[in-house]
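A.B. asks: missing the sequence, but the structure's below:
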């Protein structure tokens, strides 16, 4: 039987519960009809202070107003749940993709799901991230590969996905990358993933297998045997698949090929040059030695070159020499360019060290160039004082774009000419327009650089990386521009793998779980058509535009982006070699043709004339622009450009490498 007199403590508890229910219902449902709020009436019974609750009149009982306090549960008010959203499944998929893209861990995702689940619109959402991210239900065992462990995800799932998307594909070219990865800075744990990439398709690199141990695998055959067996079976069962090449740096290449390293007497894997030890450094002087061949490698002709045999020789129709092109990310950017800058800043040899004034001048110009660096570059130039933290993309940017203009009139003429010979050669080999027609000229420039490097910096400085430059042009003839067989795309994938390992405990198992959660699906680059954004109506305009049109400030395509509001993103080079600065973007409404409004720079001259005219590689100095506005079509654009203001005009560098 309910008490007729309710104590103060109990009535405050009931009021608190009422307030909580009203708050939750207000959040979950549309505002309810106005209700008569219960009033608290103070009564006295024999000198004892008690409380009674009443509504609009004192005669209404507490049970009539608040049926949920009744002992009979059937009297409780029914809460009507809204029907589930038809798009809930797609929202969950988007949420799952978001978690993968931004490396959201399970704890964070679970907390988010619990917040969303409070609202009725998301009541069908799971409360735990493990329910949302269902791991692929396949067994991927972890195997012992001394002195560590190895997990093999396989190549077959990715081949099947490609063939389902492209059933009429006649040939499937595979690139393989093997490289050591440092996951933690505080320990020497060796992590060696095997990555794959399908050439000519818009997919990103994928993980075939991964090894983790206290040091690198003791045996290359134990490390690669599962991958090689699967690869051979796929090649025999599907004539569409073939291995194009292995993209590796020098240490990884010597390991998987079972050959001498880059500091050995017979360390060059392209030719029969024999190194010479000078000042405890291995140097390679000869630039015209006989080239190695696949048959010589398989027959172990040069026994001093081999350390053992390798299971890679079992791959059908694969060349053990030409199938290992030189990766210019490691050899040129992180090797030669970094070596040059270190020689200039550290003073070994001392006569080639730049003065502190020269170093500060270069650093100052690098910092100034940041505001002229287009948005296509994710990293902006940093001063020479931070050279030890530069990434490969920063060395590439210095070699191809900022270096030729910044170093001019700061370093000696001999050093500048030598640097230009390297910059011009690599620019030719990166250019889809020049890498075939000017291949032999690039070879002569690289030979000149190797010989000049020896005379300026000393015989003991002609290392494996310096010597390897003379073999770059042959690989370009075989595979195309340098970016087609570089490690840049794989380096991005390695960075994403590092993020998947969140704690030092069981890193290989963490990687396996994260990849299985993604269902081993191929990721594809975004291939979007041209798009316009930031519409406006302020001009400027030319007087010869016919029809109605819309105005925009930003134009984006697959290869570049034009932004009229940012000076660094407004320059492009037309197919007629005319520099054009965009100040407005129009779209004709009737035809949807995109027109660029801007100023032409038609007076273009050479930035340098030695070792060749800069016009040969489409580098110019532009004078003053035309005074009248002009218009061009987006189809007239050949390259977007990086433009540096100088005392004699503006230095123009087309963006020729692939981002």
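C.D. replies: Structure received. Every value quoted in this text rests on a predicted model; they were computed, and no experiment measured them.

A.B. asks: C-alpha only now, for contacts and for neighbours.
C.D. replies: Noted.

A.B. asks: can you name every helix or strand that the longest helix along the chain contacts?
C.D. replies: Counting residues, the longest helix found in the chain (DSSP state H) is helix 8-28. Helices and strands touching helix 8-28, as assessed by 3 or more CA pairs under 8 Å, 6 or more residues apart in numbering; DSSP states H and E, comprise strand 48-54.

A.B. asks: now do the buried residues in the strand it packs on.
C.D. replies: For strand 48-54, a neighbour-count test (16 or more other CA atoms under 10 Å) marks 50-54 as buried.

A.B. asks: cool, and stretch 315-330?
C.D. replies: Applying 16+ other CA under 10 Å to stretch 315-330 flags 315, 318-330 as buried.

A.B. asks: swap in stretch 213-230?
C.D. replies: Using 16+ other CA under 10 Å as the test for burial, stretch 213-230 gives 213, 215-217, 219-221, 223-224, 226-228.

A.B. asks: use this one as the comparison:
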């Protein structure tokens, strides 16, 4: 038997005893053939390894007597059959043993793809292979991870490009998530963006990413990657392979298990420089840089400003015909894809436009702007005190905690979003002047409308954004009417086409760019490193349900008496969609479907169903009344907690943040 392939530790006890019996008797036979003399130390060693009370069984001895008769030519046909059956069972491993080996190999392979260096993987493989149980493991990580030996890298646009493929990415996702083909059409979003690899060099990546429009929980996948010391010098070369594959998919569809699935790109998500590059239009700093309307910019104080709010809108037809020659710098290769709509499908997404654009611009104006909008030093200190006070009150869904105003230049997009959408009205009340605070609330309220899934007040959101842009010029000056401020006028129209702002934001693509950057372990030849690791990770795609965090931890406080005839078990955390509800602050405030705001104290069960026990607030009202009552967008002023009540966990509509005004 090959011990390298079938280690002893992986065999059942019955087969292990049989294997030891075979080896001992083989040694005895060899000794008998040599004259019957065996060295005492060898005999003692065999006795230690194969104790007589475990291996010298009658049925086993009978088997070896038959084998001896076979050697002398005296066995019968029936005995020959029995001997061959016994020996074949010994030589063939059990199916469970093979499955256990394959499962272990799968787990260690997946572990090795999670940011572990090649040297460390090789070291652990050598350590494991030193034990006979793991002798079947490969000696090198490249064999373990099925690392490709070659890849198709092309020199284009002043750098190198590797195309991974749209069809390949979709096929991998479908194999893991069959629900993707329940409909006959797969709708995609596409993103183009640049990524600086290091601060000390010009080395940069320009990945092409795609995600599924109707399955937001599935992360984006990589279609192709360009690497160079600058952005691609030729847009046509950069997009050539992508355009060709999209044309084929658009014409023939995606072939999968005999099915033909339609593939369409519903939206292109880019920041302003990337949009100008792939659409081949004027930059956002140009006089005709707006991709949605025909406004002409004005040069004021070393910048191009856009003061008009009612300019004529561009159409997909006028763009394809290049009617406005001042707007175009060339013909976009994307127009070669059938039915590509270059105006409506290039949406203004709010991560760059609003969070990193307008919100940061407002905060800097309040910190260092002109005297008519700048906050006093004592007001800034008071604002910082409030920020520090709420940092410990933020639920775990917020990956970053609030930072003081002096750190605003280092804030990330999620921090600006948190300030604008959630904490801003609470932090700024009584600190900003009345006119500035009302102006900020117009933007805050409009964005909350556009972030809602129903978009029932979309027209009012458009009206508020138009008011905000007009008032912005009065409060902050005409020279501050830059591209980002003007872009607010077109957000509502994009929401009408693509849904709420979160459905076509760049947050998910930026997270993928960060993951790609982490794949570079050595500054030399970053593109092959990334492509090889993406290939290795493709064997372990994430399922949809695996992306939802589930924290189920049974309560350790067993002596507590459960009210309302609850039986248990109790839980300290329980998952709610993409959030987690806890029995302790700051993760225990929820909003019920009935509209009640509840502070949860107990999460338990009865008859297999989950319930929460909590204290509802007696009085709720709006935190602000203008531009509209805040309770319309889920912001309340609550007071006076009542006694405990019982709710089914399914009655929870969502999770809330709880701040104390005192």
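C.D. replies: Nice, thanks for sending it over. Only a predicted model underlies this, so the values are computations on that prediction, with no experimental measurement involved.

A.B. asks: any idea what the TM-score comes out to?
C.D. replies: Aligned and superposed, the two chains score 0.82 in TM-score terms (TM-score structural alignment, normalised by the length of structure 1); 571 aligned residues with a CA RMSD of 2.6 Å.

A.B. asks: just to revisit the earlier point, quick check: the two most widely separated of the buried residues of strand 48-54 of structure 1?
C.D. replies: Across the buried residues of strand 48-54 of structure 1, the longest distance by CA to CA is 13.4 Å; it joins 50 and 54.

A.B. asks: kindly confirm my reading that residue 334 of structure 1 forms part of a helix.
C.D. replies: Yes: assigned with DSSP: H, G, I helix; E, B strand; the rest coil, residue 334 of structure 1 falls within a helix.

A.B. asks: that one matches what in structure 2?
C.D. replies: Using TM-score structural alignment as the criterion, residue 334 of structure 1 maps onto residue 356 of structure 2.

A.B. asks: hmm, back to that, quick one: which of the buried residues of stretch 213-230 of structure 1 sit in strands?
C.D. replies: residue 213 (DSSP state E).

A.B. asks: Serialize the buried residues of stretch 213-230 of structure 1 to JSON lines and add fields for distance to residue 382 of structure 1.
C.D. replies: JSON lines is the format used below for the buried residues of stretch 213-230 of structure 1 (distance: CA to CA, whole Å):
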{"residue": "213", "distance to residue 382 of structure 1": "35"}
{"residue": "215", "distance to residue 382 of structure 1": "34"}
{"residue": "216", "distance to residue 382 of structure 1": "33"}
{"residue": "217", "distance to residue 382 of structure 1": "37"}
{"residue": "219", "distance to residue 382 of structure 1": "41"}
{"residue": "220", "distance to residue 382 of structure 1": "39"}
{"residue": "221", "distance to residue 382 of structure 1": "42"}
{"residue": "223", "distance to residue 382 of structure 1": "39"}
{"residue": "224", "distance to residue 382 of structure 1": "40"}
{"residue": "226", "distance to residue 382 of structure 1": "43"}
{"residue": "227", "distance to residue 382 of structure 1": "41"}
{"residue": "228", "distance to residue 382 of structure 1": "43"}
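
A.B. asks: quick check, nearest of the buried residues of stretch 213-230 of structure 1 to residue 413 of structure 1?
C.D. replies: Nearest to residue 413 of structure 1 among the buried residues of stretch 213-230 of structure 1, with distances taken as CA to CA, is residue 216, at 44.8 Å.

A.B. asks: burial count for the residue lying closest to the closest one once chain neighbours are set aside?
C.D. replies: Distances taken as CA to CA, 6 or more residues apart in numbering put residue 190 closest to residue 216 of structure 1, at 5.7 Å, once the chain neighbours are dropped. Neighbour count of residue 190 of structure 1, defined by other CA atoms under 10 Å: 19.

A.B. asks: ok, residue 615 of structure 1 next?
C.D. replies: 16.

A.B. asks: quick one, strands of the stretch 201-350 of structure 1?
C.D. replies: Listed in chain order, the strands of the stretch 201-350 of structure 1 (DSSP state E, counting those that start in this stretch) span 206-213, 241-247, 276-278, 281-283.

A.B. asks: what's the most buried one of the ones you listed?
C.D. replies: Most buried of the strands of the stretch 201-350 of structure 1, by mean neighbour count (mean count of other CA atoms under 10 Å): strand 206-213, with a mean of 23.

A.B. asks: which residues in structure 2 does it align to?
C.D. replies: Residue span in structure 2 matched to strand 206-213 of structure 1, by TM-score structural alignment: 221-228.

A.B. asks: and that stretch against structure 1, how far off on average?
C.D. replies: When structure 1 is superposed, stretch 221-228 of structure 2 averages 0.6 Å from its matched positions, counting by mean CA distance after the TM-score superposition for structure 1.

A.B. asks: what's the offset of the longest helix anywhere in structure 2 from the middle of its chain?
C.D. replies: In structure 2, taking DSSP H as the definition, the longest helix is helix 13-33. Distance of helix 13-33 of structure 2 from the chain centroid (CA atoms, centre = their mean, to the nearest Å) equals 55 Å.

A.B. asks: list the buried ones in that helix?
C.D. replies: 15, 17-22, 24, 27-28.

A.B. asks: same question for stretch 136-143 of structure 2.
C.D. replies: 136-139, 141-142.

A.B. asks: so which of these are in helices?
C.D. replies: 141-142.

A.B. asks: show me where the stretch 201-350 of structure 2 has helices.
C.D. replies: 235-252, 272-279, 316-320, 350 (DSSP state H, counting those that start in this stretch).

A.B. asks: and these: which comes nearest residue 173 of structure 2?
C.D. replies: Between those, helix 235-252 lies closest to residue 173 of structure 2; by CA to CA that is 16.3 Å.
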